[in-house]
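K.L.:
I'd like to go over a predicted model; first the sequence, then the structure.
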Amino acid sequence: MGRLIAVSNRVATPTEAKGSVGGLAVGIFSALKDMGGIWFGWSGDVVSEAVANAGPTLEDEGPVTFATVGLTRRDYDQYYRGFSNATLWPVFHYRNDLAAYEREEYAGYRRVNAWLAHKLVTLIEPDDIVWVHDFHLIPFAESLRREGVHNRVGFFLHTPFPSPQILLNVPPHQELIKSLCCYDLVGFQTDTDRVAFHDYIVRYAGGTVGDDGEVQAYGRRLRTGVYRIGVFPDEIAQEAARNESRQQVLELKHSLEGRKLIMSVDRLDYSKGLIERFRAFEQLLERAPQWRENVTFVQVAPPTRADVESYKNIQQNLEYEAGRINGRYSGLDYTPIRYLNQRFPRSHLMSMCRESQVGFVTPLRDGMNLVAKEYVAAQNPDDPGVLVLSEFAGAAAELCGALIVNPHDIVGMSEALERALSMPLAERKQRHEANMAALRRNDLGVWRDTFLADLRGC
């Protein structure tokens, strides 16, 4: 059996990979440790052209080789900041109003994919299988094929896949789908995402879709599947319990002075529904005055993509909303919303979630949303919190114990918060047990092993 070669836009460092307890980094790293292989992609550094062209930097960690390259400023601006994040990210999250398209950026996106594939070719052996991750790298397999690579190559999309009428807003949509058909296996987070892809194939690519999900289009035959990414719930539970006595967690408990806690953890991104979430909390305080001064909402939202204009706007709007609501409902010893625009270690966040009575996870659109799964796993089973979850998160199809809400319904979300805060212990435990059973049935190992077994069978 050959090695596994994992390809992602950003490669975690060995320390980051070992320190994670959930998500993409630990999924890739654990698969590579079992099989042996290479994790290839961008180092996260913007470098000179001479450094970028020098070849991959290799770092071994046991059977895993971390192979990274830097990007020049031009490549970063066009491939990453441009087409990937200014065009594909908003469109894939159904925000065409925020999408911008420039031909030069699309050309840069394809150029960098071809350049990355060329860098990887020298590291591939005949029996290796290649697992490519996410929307940054849609043309990667096509570039490998042009380099003469015939290995099995699979692709997994971590974001939603938009319906055809949304995708058509990207001018080179047909070229992108043709490139995607160069993979042997394409995996999606949900059935809805796979159906959207199949719909495009039939309606706009002149292709066919078999009952087993096999696609024929553009002279290619490929398989498609649904693979729900998960977490290792018992590891998260142990990590959260171990860190309960950390100073930051103890300080949080002390500062609440017996108040109940609503907890949210998100990247600072317009797809997460943060403004709507703040307004739903405001509605709770307005509609149910008994909760004023008796509940605190902590929103952790570390900055991301700070050089993209739309992300600067969301930060400013969120700061304004937090200030406005706090100005309306604060007391001399009470601040309703604690908005923390900073990073915390994952272990600390999970322990903070363990102390909360409600996890508030309401993206406007999300591929899966592992924060929802991590929140459930972090809870104390003897006194668990309640998850309030958007119906537009992929996780909603699995977590039947959550209170499911529409993130556009501000009053509906406030009602769910009130119900969660008032829920009796017996119901909370029942819901938590149902959610934990779902997490254990489909943990991160199942996601990884099922995808790779299907790729080997292509």
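P.N.:
Yep, that arrived. Numbering: from 1, shown residues only.

K.L.:
Going by C-alpha atoms from here, please, whenever you check contacts or count neighbours.
P.N.:
Will do.

K.L.:
Pretty sure I38 sits in a strand.
P.N.:
Yes. Counting by DSSP: H, G, I helix; E, B strand; the rest coil, I38 is found in a strand.

K.L.:
Alongside the first one, take a look at this:
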Amino acid sequence: MGRLIVVSNRVAPTQEGRPAAGGLAVGVLDALKETGGVWFGWSGETVAEPAEAVIEQQGSVTYATVGLTKRDYDQYYKGFSNTTLWPTFHYRNDLARYERQEYGGYLRVNVTLARQLQPLIEPDDIIWIHDYHLIPFARCLRDLGVKNPIGFFLHIPLPVPEVMRSIPPHEELMKFLCHYDVVGFQTDADRQAFLDYIERGGHGQSSEDGMVHAWDRFLKVGAYPIGIYPDAIAKSASQFTDRKPVRSLRDAMRGRKLIMSVDRLDYSKGLAERFQAFERLLQNGPGWHGRVSLLQIAPPTRSDVQTYQTIRRNLEGEAGRINGRFAQLDWTPIQYLNRKYERNLLMALFRQAQVGYVAPLRDGMNLVAKEYVASQNPEDPGVLVLSQFAGAAEQLPGALVVNPYDLNQTAEALERALSMPHAERVSRYNDMMAQLRENNLSVWRDTFLADLRSVATAASVTAKARSTPATVASAKPAAPAQSAPAPKREARGTL
């Protein structure tokens, strides 16, 4: 088998010795270093005119990055990706906006990126595409004659068909997904949403082995929950406990209990509801006044989008209101920090918190929940309070799972976590760590890539001996040898 080519909207920092910025970066870099390969994507820069990829070689890994024009950034990234797909996939249709010109820009950029990648592809490579920005990418490569196995992994939720259909070009998007050979989701619920769209819409059918036949294409569909390296995180959390910010936090708490929450500043994270549930804890339990604080770290994201500017103002207002209601001369209930911290330092900060508070309104997986658990002191672990709408809730049996829309239930879970006996905390921690080790980041990566490589093997066999038409019940993962008929051309797109 040849190299691995990874394509994502952004390419992780490549400086030697710099910590990778999250699970995708860690897992992808490990795989690339093992097999050799290419990581291709947007550089994060805007340019006057599209240009060829900038190539940087580090060991066995080739980093290939390209810039986006201001028009492409506005239409592809700010527009359709983050003003249509992101809110809709997180069940926030009320915040979604669709503009045909932005969808056209989304398709145009995918075509342009595919053309820039094509010269770097070798015949034996396998290609792994990541996330909602690049849904049409396989179709773009197929149109360029690329025959290599191509897989796709969606890091965010896939909505149920009724919600998906609120996006005007929904059927074309789902057809694009069927040009991949393997499509992976975070949870079984996301996988089922895809199958429901295909089957209930009369577009195809699936079989028990995960094969789907839709729009004249065969593909494998599965749930591949992304993990972490829990023991590496535990080591970092322990090693960084003497860093100045960690010591400052310990000193500032002065024996008070700490509830800690870390999320990007995004409406899908339910940050206002999180503050309000903490307020309910203080309202219903006066005994906690002066004895517990909530530390919310919310790094800014997409700061040039008006919706996110509004979220920041609203959250600052909520923190100020709650602090004004309950604060004492020597105690501020909510510490709200709108800044980013280096990942290893965050793990050490997690270790100081008696409660990890992860309550998104909707999330594909949420690795913060897993990182909080892995960061804990095994001898005196904290307790995780976790939203039922995070994919991680399926994998962390020791968490206190809540409905984040139920403020009373969440407040009660926080109080239970703060008061939980030591033996129960240790038992829950051990259960969750066992799950994290069993389903670590390597399992996610290797399982997906094994399925994708099996496509290449099957393609080689069927290319040599193709005798009878395959059926869904008996089909093996098929080669990307034939494409579905091209979608109708409309003003909204260029594919």
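P.N.:
Sure thing, it's come through. Because the structure is predicted, anything quoted here is derived from the model rather than measured.

K.L.:
Give the residue farthest from the middle of the first structure.
P.N.:
Distance from the C-alpha centroid of the first structure, by CA atoms, centre = their mean, peaks at L332 (38.4 Å).

K.L.:
Need the counterpart of D184 of the first structure in the second structure.
P.N.:
D184 of the first structure maps onto D181 in the second structure, with residues paired by TM-score structural alignment.

K.L.:
which SS class is the residue nearest to its match when sequence neighbours are not counted?
P.N.:
In space, and not counting its chain neighbours, D181 of the second structure is closest to L219: 4.7 Å by CA to CA, 6 or more residues apart in numbering. Secondary structure for L219 of the second structure, judged by three-state DSSP, is strand.

K.L.:
Contact partners for the counterpart of P381 of the second structure in the first structure?
P.N.:
Counting by TM-score structural alignment, P381 of the second structure corresponds to P384 in the first structure. By CA atoms under 8 Å, 6 or more residues apart in numbering, P384 of the first structure lies in contact with 354, 357, 425, 428-429, 432.

K.L.:
chain center to stretch 150-170 of the second structure, what's the gap?
P.N.:
Averaging C-alpha positions (CA atoms, centre = their mean, to the nearest Å) puts stretch 150-170 of the second structure 14 Å from its chain's average.

K.L.:
With stretch 361-368 of the second structure instead?
P.N.:
For stretch 361-368 of the second structure, the distance to the chain centre is 7 Å (CA atoms, centre = their mean).

K.L.:
So what touches it?
P.N.:
So stretch 361-368 of the second structure is in contact with 23, 90-91, 155-157, 186-187, 225-228, 262-263, 268-270, 358, 387, 389-392, 404-405, going by CA under 8 Å, 6+ apart.

K.L.:
Now a PyMOL select for only the buried ones of these.
P.N.:
In PyMOL, a selection of the buried entries from the contacts of stretch 361-368 of the second structure looks like this (16 or more other CA atoms under 10 Å):
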select buried, resi 90+91+155+156+157+186+187+225+226+227+228+262+263+268+269+270+358+387+389+390+391+392+404+405
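
K.L.:
Kindly provide the distance from the residue farthest from the centre of the first structure to L444 of the first structure.
P.N.:
L332 of the first structure sits 46 Å away from L444 of the first structure, going by CA to CA, to the nearest Å.

K.L.:
and G225 of the first structure, which of the three is it?
P.N.:
G225 of the first structure ends up strand, using three-state DSSP.

K.L.:
what's the counterpart of D451 of the second structure in the first structure?
P.N.:
Looking across to the first structure (by TM-score structural alignment), D451 of the second structure lines up with D454.
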